[in-house]
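# pasting the sequence and the predicted model now:
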Amino acid sequence: MGFFNKIFGQNNKIETQQDLTAFKTDQELIERYGGIVFDKQLDFGDLIGNNNWNINIANGEISFGTNLVFPIQVLGTISHSSQTWLWAWANTKSGLTDKVIQQALELKKYGEDNEINILKNDTFDFSKEDLHLIGTIASGIHNSSAYYICDYGQGAMIVTIKSDQIDKNRKDNHFRIMTVFPQLISQFDMNHNLALTNYLTDKGYNISENGVKLTATKNGDTVTAEFDDQSRLIKLNG
């Protein structure tokens, strides 16, 4: 979990239902969004560095020092002692407003419409590592700038963030693909071919496939990948 442990991070626009109709499981959502979300987390980590976080729930903001203050959406919390997850919309004692849990409510609706338990069930057994699954899915669906895991000792809260300041810090790093993608597929079960195709498409690459080989090009840079007959990555070069 080394890479994911480095970065634990509102867009009022969820993708249209037409865009999302193909994704009926959490695995399919990870295949669709995992690469680009993972990529964004790197840029976010570079921006905030080692700064400590501070949450102001009343204002709906998280800060990493005086110059890095961002609006948030609260997704939910995990208890380290019981290893259980609780969605923000189910936490009736928290006093959270609908405004700050808007994304969590939209994810609940999506989970109910598509029978995705991790999105529709209010609470369930969970590990700290699984927090990245929630953060990645939520950040991807809502096109967030980042997600962040706010660990406060007894538990942790996941928030998503949308900010022009973060988006302007994005880097179009070609060689990052060769680091991001292998680590992504080591964290989650997925169809490697689909996940890489979605990731490269999100980064603006033109893709062609010839059987089990994929070639992607952008601005003179090329990525090539080979897969076995079960769509598992064998070779990745760029």
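Thanks, I have it.
# from here on, contacts and neighbour counts on C-alpha atoms
OK.
# tell me the helices and strands packed up against the strand ranked longest in the chain.
Taking DSSP state E as the criterion, the chain has its longest strand at strand 69-79. The helices and strands touching strand 69-79, judged by 3 or more Cα pairs under 8 Å, 6 or more residues apart in numbering; DSSP states H and E, are strand 61-63, strand 84-87, helix 102-114, strand 155-161.
# another one to put next to it:
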Amino acid sequence: MSLLRLENYIFAQIENQFRLYEVLPEGFAWHIDMTEELLTFYDPATEKIALKCPFQLVGSKATAPQTFLWAWANTESNLPAAVLEHVRKLKSVAETEGKGEPFTSDQAFALPYDEFGMEMSVLCAGVGGGFCTYACGYDGGVLYTVVETVPQAKALPPDPLRTIRAITTGISAVSFDHKEAVRAYLGEPSADGVYAKAGIKVAFDEQGRIGEMSAVLEPPKRSASPLDSLKRLFGR
């Protein structure tokens, strides 16, 4: 099975992006330091730094000509090799799977469609094992990045509502196989469509598209009884 399938990564990447937002201040801004090879998020009102994250570059979109340039192909910028590891791996996987352009284009090319940069970021993060994608918008374009690690965000407890938001955001943004994406994200469900670890229930329509989702509350645990200890003691 191809590694270059959105289904493999998209929901997990979106959830992790939500996790990132949860540990950042409202109205945060970003700054990239190529010397330190860090993506910094900070509060523009106070200039207080919220996070410094190692990152990877995917590519850049130029708004006016509507073109895309892979970071590995941007030789004029003398980018550090360390921030190109994921995107070079993406290119290598594409070549191994026999895929050519646009994965191997070494010049700026016409943007195939609006979501192209986002989709390539998801694939790059998935193939490279990054935590989440982040699109750095600026006057004239967008710099697509992968945030490698965010321990504070990763440590947040699971939240069924966050999971549902991630799925809803994904299916409304781009096209892909819903069932395969949910399977990659949550594993196999019970017979009634419940994904126990995530605490949600997902129903699909006849075309395999997600029709309904809901959080599933765990039944309250029964208080322990003195008889329980006796039953366990005698194997009953």
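On my side now, so go ahead. Nothing here was measured: the structure is a model prediction, and the numbers come from that model.
# now what about the TM-score between them?
Between these two chains, after superposing, the TM-score reads 0.78 (TM-score structural alignment, normalised by the length of structure 2); 205 aligned residues with a Cα RMSD of 2.2 Å.
# re earlier: so the longest strand of structure 1 matches what in structure 2?
Using TM-score structural alignment, strand 69-79 of structure 1 lines up with residues 52-62 of structure 2.
# in three-state terms, label K197 of structure 2 for me.
Classification of K197 of structure 2 by DSSP: H, G, I helix; E, B strand; the rest coil places it in coil.
# which non-adjacent residue is nearest it?
Distances taken as Cα to Cα, 6 or more residues apart in numbering put L186 closest to K197 of structure 2, at 7.9 Å, once the chain neighbours are dropped.
# counterpart of that neighbour in structure 1?
By TM-score structural alignment, L186 of structure 2 lines up with L200.
# return the set of buried residues in stretch 89-104 of structure 1.
W89, L96, V100, I101, Q102, Q103, A104 (16 or more other Cα atoms under 10 Å).
# in structure 1, what residue corresponds to L84 of structure 2?
Checking TM-score structural alignment: L84 of structure 2 goes with I101.
# same question but for N74 of structure 2, I mixed them up
Using TM-score structural alignment, N74 of structure 2 lines up with N91 in structure 1.
# circling back: just the helices and strands packed on strand 69-79 of structure 1: most buried one?
Ranked by mean neighbour count, those are led by strand 155-161 with a mean of 24 (mean count of other Cα atoms under 10 Å).
# on average, how far is the next helix or strand after that one from the matching bit in structure 2?
Remark: after strand 155-161 of structure 1, the chain's next helix or strand is helix 164-167, criterion DSSP states H and E. Compared with structure 2 after fitting, helix 164-167 of structure 1 deviates on average by 3.9 Å (mean Cα distance after the TM-score superposition for structure 1).
# what distance do you get for the alignment partner in structure 1 of Y9 of structure 2 to T201 of structure 1?
Alignment note (TM-score structural alignment): Y9 of structure 2 maps to Y33 of structure 1. Per Cα to Cα, to the nearest Å, Y33 of structure 1 is found 11 Å from T201 of structure 1.
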